[in-house]
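Novice: Pasting the sequence and the predicted model now:
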Amino acid sequence: MRKVEVVAYDETWPKLFDTEADEIRHLLGNHCVSIHHIGSTAVQGLAAKPVIDMLAVVDEIETAERFAEELQQLGYKAKGKNGLPGRRYFEKGGNERTHHLHCYENGSPEIFRHLAFRDFLREHPQQAAAYGDLKLSLAKQYPLDIGRYIDGKQAMIQRIEKQATGEI
């Protein structure tokens, strides 16, 4: 069982993203439309699980499947859709995960949702701090239960997403 670990913001996270993103861009070539640092590690000052989330926008979703073996050589394990239609998901680092790679086809509305959430937190530091505090509290409350940790964040995530996408 993996321990739920949330840590203070680490100034090295953007560099870790840049390094990995360069490798993935190089690997995918012109099939990679863009690659973005998403999630909490992409928000300056926000407490987070120390795993870099990346969103690769690809020309077509099958690209992610065609490059699965090459991504595996970079240390990524293919996890398929992993519960989200339209996505191909990869993890790096096994039980000591370091990176998550979320691949979406260019034009997917999920791209906008992820980027809007990140940008909203970047632009609203008080809400980002409240989200970080919630995550720290949940990690202490449920150190061995990732499901309850995730469930505990859902209401705040949904509220922030609605604000970020202009739904409220």
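Specialist: Okay, I see it. Residues are numbered from 1 along each chain as shown.

Novice: Only C-alpha atoms from now on, for both contacts and neighbour counts.
Specialist: OK.

Novice: Look up the closest residue to Gly39, ignoring the ones flanking it.
Specialist: Leaving aside its chain neighbours, Gly39 sits nearest to Asp53 (5.7 Å; criterion: C-alpha to C-alpha, 6 or more residues apart in numbering).

Novice: Quick one: residues contacting the residue nearest in space to the middle of the chain.
Specialist: Centroid-nearest residue in the chain: Asp53, 3.0 Å away (criterion: C-alpha atoms, centre = their mean). Residues in contact with Asp53 (C-alpha atoms under 8 Å, 6 or more residues apart in numbering) are His37, Ile38, Gly39, Thr41, Ala42, His99, His100, Leu101, His102.

Novice: ok, of these, which come out buried?
Specialist: Buried members of the contacts of Asp53, scored by 16 or more other C-alpha atoms under 10 Å, are His37, Ile38, Gly39, Thr41, Ala42, His99, His100, Leu101, His102.

Novice: alright, now check it against this:
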Amino acid sequence: MRNVEVVPYNDQWPKLFLKEAAAIKEIFGDELIDVHHIGSTSVPGLAAKPIIDIMPVVRKIENVDKYNQQIAAIGYEGKGEFGIPGRRYFRKGGENRSHHVHIFQQRDKGVNRHLAFRDFLREHPNIARKYGAKKQELAAQFPSDIEAYRNGKDQLVQEIEQKALAWYQNN
């Protein structure tokens, strides 16, 4: 089992995202529509596991598979859909993960879901603080049980996601 580590926000996270996004843009070229910093490290002030989540949006998801060797060359392990149909997932850093890449095709519902969650937390710092506190509490309670950590925050994540999607559609 991996250790669960939640740390205070680090202002280096956006820079780490930009560096990795540049390498991803170089690999995917014209197939790429955009690259977004998502997840807790993309929300200023939010405590997070120190793993940069990146969401490239591509024209056609099937074409991503053509780039597996190039993305492996910059340190990523490809995991295919990894439980989410229509996504391509890559991770970097082995057991000490530093980055996760979640690739979706344009107009996939996963794109709006991730952007809504991120933007909602950015615009609602009180909710972001509540979420960060829950994550820190769970990391302290389950320091070596990632599944218990995920399960413990699942209900709050779903509540925030529902509010975020409604809010995102109105903005």
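Specialist: Yep, that arrived. In this text, all values refer to a predicted model and were calculated from it rather than measured experimentally.

Novice: TM-score for this pair?
Specialist: Once superposed, chain against chain, the TM-score is 0.98 (TM-score structural alignment, normalised by the length of the first structure); 167 aligned residues with a C-alpha RMSD of 0.8 Å.

Novice: Which ones among the contacts of Asp53 of the first structure lie within strands?
Specialist: His37, Ile38, His99, His100, Leu101, His102 (DSSP state E).

Novice: What ranges does the second structure have for its helices?
Specialist: With DSSP state H, the ranges of helices along the second structure come out as 13-28, 68-73, 109-123, 125-141, 146-169.

Novice: closest one to Arg2 of the second structure among the ones you listed?
Specialist: helix 146-169 (6.5 Å; C-alpha to C-alpha).

Novice: Any idea how far the closest one is from the middle of the chain?
Specialist: Chain-centre distance of helix 146-169 of the second structure: 13 Å, with C-alpha atoms, centre = their mean, to the nearest Å.

Novice: quick one, it and helix 109-123 angle?
Specialist: Relative orientation of helix 146-169 of the second structure versus helix 109-123 (axes from the mean of the first three to the mean of the last three C-alpha atoms, to 10 degrees): 80 degrees.

Novice: tell me what helix 146-169 of the second structure is packed against?
Specialist: In terms of contacts (3 or more C-alpha pairs under 8 Å, 6 or more residues apart in numbering; DSSP states H and E), helix 146-169 of the second structure is packed against helix 109-123, helix 125-141.

Novice: can you put the ones you listed in a markdown table and add mean neighbour count and distance to Tyr67 of the second structure?
Specialist: Below are these laid out as a markdown table (neighbours: other C-alpha atoms under 10 Å; distance: least, C-alpha to C-alpha, whole Å):
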| stretch | mean neighbour count | distance to Tyr67 of the second structure |
| --- | --- | --- |
| helix 109-123 | 19 | 20 |
| helix 125-141 | 18 | 34 |
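
Novice: got CSV for these, with distance to Leu18 of the second structure too?
Specialist: Converted to CSV, those look like this (distance: least, C-alpha to C-alpha, whole Å):
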stretch, distance to Leu18 of the second structure
helix 109-123, 17
helix 125-141, 23
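
Novice: Nearest to Ile84 of the second structure, out of those helices?
Specialist: Of these, nearest to Ile84 of the second structure by C-alpha to C-alpha is helix 109-123, at 9.1 Å.

Novice: Could you tell me where that closest one falls in the first structure?
Specialist: Counting by TM-score structural alignment, helix 109-123 of the second structure falls onto residues 109-123 of the first structure.

Novice: what about the matching stretch, how far off from the second structure?
Specialist: Once fitted to the second structure, stretch 109-123 of the first structure is off its aligned match by 0.3 Å on average (mean C-alpha distance after the TM-score superposition for the first structure).

Novice: just to revisit the earlier point, between the helices of the second structure, which one is closest to Gly80 of the second structure.
Specialist: That would be helix 68-73 among the helices of the second structure, by C-alpha to C-alpha, at 9.8 Å.

Novice: Just give the number of residues close to Tyr168 of the second structure.
Specialist: The local packing of Tyr168 of the second structure (other C-alpha atoms under 10 Å) involves 16 other residues.
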